[in-house]
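> coordinates only, no sequence provided:
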């Protein structure tokens, strides 16, 4: 199947892409289009494409929902509530073959893969990602999977932006910007929140707020939102009651809400990681059945609590209006954490942004009800806590406070709760980062050995280990060796470093050729010198499991050509050496491999 994609791609490039690309650039040259104007034009194109992609994606979800809930559950199963568990299981079976063939493009959230592409692959995402992710995510959502539609459309938009850049053979920096434009457009269109889409791309996807990046992303987000509204209308996601902050004392319960959201957000990240590990490594069944098993678990829970299915948000509106018992709202929020983890962990395709809003709304609604019962004169609008909880929980899951604040503001069109929203969001972020320094997205990349913050170079070096380049040949010398003995060893061995071991074969020191050079012309003093006298005893060393980024930093400590490798910091037994030139060669070779994989 992969060979078929490559064949079709190569055919398209040779027979179609080259002539079209030449016509485009000749036309732009004749019209005298500047680089800045060209970038704006590209942002508009990507905005239109991501907006249309969002419309198609939403309509496809509606189609699958109609098939599963109206035709299968309604006509075939007679709308029997006890049989609703079948629907997510069938959805899992439907997408399982694509997950097996294209795991990166089909399963899970998709945003970490887009972030990895921006950081390590020059913004290159495979064009097939758009089609595969659209189908698998729509099938998962339409069958009732407990996931969100926002992250898939972010990856779909990112893939569309990447496809435009690849078609035009743009530079790596412009490719990254177009991927950000696509992600911003997708989020903006599906949330009907253009400002939130901009900050999602800047805070989460790219991490770059420079003007060169900011301008195209803003344009793309606006155009995508306009495109979506042209087809689906200007829809307000949530209705909120009248809210008024009557006393500064009420900032205290909002702070408590923020802290609780931060703690539970980390629990959500950990649980999602555990369920993915369970389904991937511990569950010994046919991989094609795993998404169906996850769907079956979610479906069985939905018999009693259908609120956890898909992108159901009516319960959030209930919480925003202060309705429902506090313990039931809390239970629904915690239950959504579990079902979303199972849906995604088992291989389902969908995001966490929508579920995070649901969870935050339920938690906030529950806490608001509790405080209104305890302090009725202070907390007069418990529903506002649901609104604040949505932003705080979302921000602490993805580590994007501005995104969380702006998306909630745009989805409710209510500015009155902005102060407690900002307070709770920042507190939630501080607590979450204190407990776990990674967001849900960067944690997944961290587990793959990728440092998304530090960029391509560090990511490559951190993916390689000292053991990959270690040489087991090294030269040792006795601590009591004379000057003449040291000179003879240097002459007879192609090395500039001699290692001293103690009686237990532990690394005790190192003698470099430069350490004995000063004694060459002083024969009288040279006869008195022993190896241990000139050795460096605070030896900088590395272990086999250290990554090459750590090793590169250690090379810089002493500006040496090679480093000793010890078994561990406690026993310090010398087992090999690594050379700076080998580290650089390994880095260059890995970069070349990555380029080939991208092609």
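Received it, and whenever you're ready, just let me know what you need. Note that the coordinates shown come from a computational prediction; the quantities given were computed from them, not determined experimentally.

> every contact and neighbour count from this point should use C-alpha atoms.
OK.

> residue 419 is in contact with residue 405, correct?
No - between residue 405 and residue 419 there is no contact under Cα atoms under 8 Å: 10.1 Å.

> more neighbours: which of these two?
Taking neighbours as other Cα atoms under 10 Å, residue 405 and residue 419 compare with residue 405 leading, 24 against 14.

> in which helix or strand does the more buried one reside?
Counting by DSSP states H and E, the element that carries residue 405 is helix 401-412.

> buried ones in that helix, by neighbour count?
For helix 401-412, burial by neighbour count (16 or more other Cα atoms under 10 Å) applies to 401, 402, 403, 404, 405, 406, 407, 408, 409, 410, 411, 412.

> in addition, the following structure is provided for comparison:
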């Protein structure tokens, strides 16, 4: 037994996992759980559609097969149900709520289980009844909930818990759109506003794990089926990239329409369920003229990609869809606006291709213009051009559009931001600006300290190293005061010499001058101590010198990244 412990101790010295590696492992687990939550929600929607309509081949097809009276009333009835569920969620205590963006940027990085599930249920009622809104919102919320639950279970400090929620959100986006790279960048670029490796690395791992999990369970085909086309080169490529100009001027108008609808519904003196029912009734009325307004627009975009549409039909569908989206979101329905944004960009790109064909026949392939239009409009609305480029590439798996897409996204972003500084996720900067400041070591405290006591046997010290797998073990005296620390590499020579295990560990092992901070030590002072200490952890003492826990360098870096993002 002694030799086995010694072997593990020596192996630990060389193979012990770092805090960074542990973070990546937790990110992978969150990615798997986030993918399962996302897939579960999507399959639940399909099952509900089959139960209600006897089919689940797309909401547009369902709308076409319904009698007109039911096509009119179904979104209204769904809105009433969604509003009633959402009203129940809003009556819960604030501590049990929180949107995933708020959890990442504000507060303690916690999401309420019941609150999140009720919002997802409300969104499901809107989606399956034909509401013109995306289903990705509740998907990402439920995936982020997995990160929040893991963080609460592990009792990690606030910066680490926020990162875990962010990993869940990245997993949700990656699974919803089969776009792992863009999923990670969506959270990094829009919510965290940072591409630092301390946060981007775990996001990428979570998105990768989610993508692998989804690939094992469901079809991993591209979201949009791109027909074959010859990618433009030279001057036609510049012409194609000019779709970004259209997106840059169009996105502020689209966002203004959504703001106006929201303001209009706020002035209507109706209870929340009735407001959502009224919004659904608007969608139902519009669907009498065009069933394509039902749903998030995904199937319509694929249809436009595959066939020739008259410009009049495209313009009519675009106008009606804009009104349907405004009616749904303005009424207060819970859901995503991401996919409807892609719809508007796709139809805009298709109209651009028709106009370009009149001026320069054969120069701009219609599928390429549709894809570039989606990306440019997404960049113009989200103010995240890098994410938009990668999102379109991953959703279409077509490299031929990437080069003009890059310029189009930058143009769309630049013009839109000039005309309207606030993006579609305008609340995130304000949330970050009001996030509570973490100013002391106590704010980053972790309590699972690895300790032994003065006078313990060498065997007890070896067992502590094997159990905790850390480079240092903290030493406490009889009154629980911090006496110093013992380093693993100082113990290793004694193990090799075969020192008696039942003897007390030698006093020479103790580093009584080991760096430490106090609960009230400001973070800038903690940073100074870390600058001269190569380790990952620092012990934290209370006013009486007793060990309260420790802080990690990774948590400190994450906290500083948040503060710098705000500034």
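Ah, there it is. If you're wondering where the values come from, they're calculated on a predicted model, not measured in any experiment.

> still on that earlier bit, so whichever helix or strand comes after the helix holding residue 405 of the first structure corresponds to what in the second structure?
Using DSSP H and E, the helix or strand that directly follows helix 401-412 of the first structure along the chain is helix 418-435. Mapped onto the second structure using TM-score structural alignment, helix 418-435 of the first structure covers residues 402-419.

> distance from that stretch to the middle of the chain?
23 Å (Cα atoms, centre = their mean, to the nearest Å).

> buried set for stretch 243-250 of the first structure?
Within stretch 243-250 of the first structure, the residues scored as buried using 16+ other Cα under 10 Å are 245, 250.

> residue 66 of the second structure matches what in the first structure?
Checking with TM-score structural alignment, residue 66 of the second structure has residue 79 as its match.

> what of residue 75 of the second structure?
By TM-score structural alignment, residue 75 of the second structure lines up with residue 88 in the first structure.

> count of neighbours near the nearest residue to its match once chain neighbours are set aside?
Among residues not flanking residue 88 of the first structure along the chain, residue 295 sits closest, at 4.3 Å (Cα to Cα, 6 or more residues apart in numbering). Each residue near residue 295 of the first structure was counted by other Cα under 10 Å, and the total is 32.

> check for me that residue 295 of the first structure belongs to a helix.
Yes - under DSSP: H, G, I helix; E, B strand; the rest coil, residue 295 of the first structure falls within a helix.

> any idea how far residue 47 of the second structure is from the residue in the second structure that it lines up against?
Counting by TM-score structural alignment, residue 295 of the first structure lines up with residue 280 in the second structure. Distance from residue 280 of the second structure to residue 47 of the second structure, counting by Cα to Cα, to the nearest Å: 21 Å.

> with residue 353 of the second structure instead?
According to Cα to Cα, residue 353 of the second structure and residue 47 of the second structure sit 38 Å apart.

> so between those two, which is more surrounded?
Legend: neighbour count by other Cα under 10 Å for residue 353 of the second structure and residue 47, higher for residue 353 (27 against 16).

> who's in contact with the more buried one?
364, 365, 366, 369, 370 (Cα atoms under 8 Å, 6 or more residues apart in numbering).

> ok, so of those, who is nearest residue 61 of the second structure?
Nearest to residue 61 of the second structure out of the contacts of residue 353 of the second structure is residue 370 (Cα to Cα; 22.1 Å).

> where does that closest one fall, secondary structure wise?
In this structure, residue 370 of the second structure sits in helix 366-382 according to DSSP H and E.

> mind listing what's buried in stretch 18-31 of the first structure?
Result for stretch 18-31 of the first structure [16+ other Cα under 10 Å]: no buried residues.
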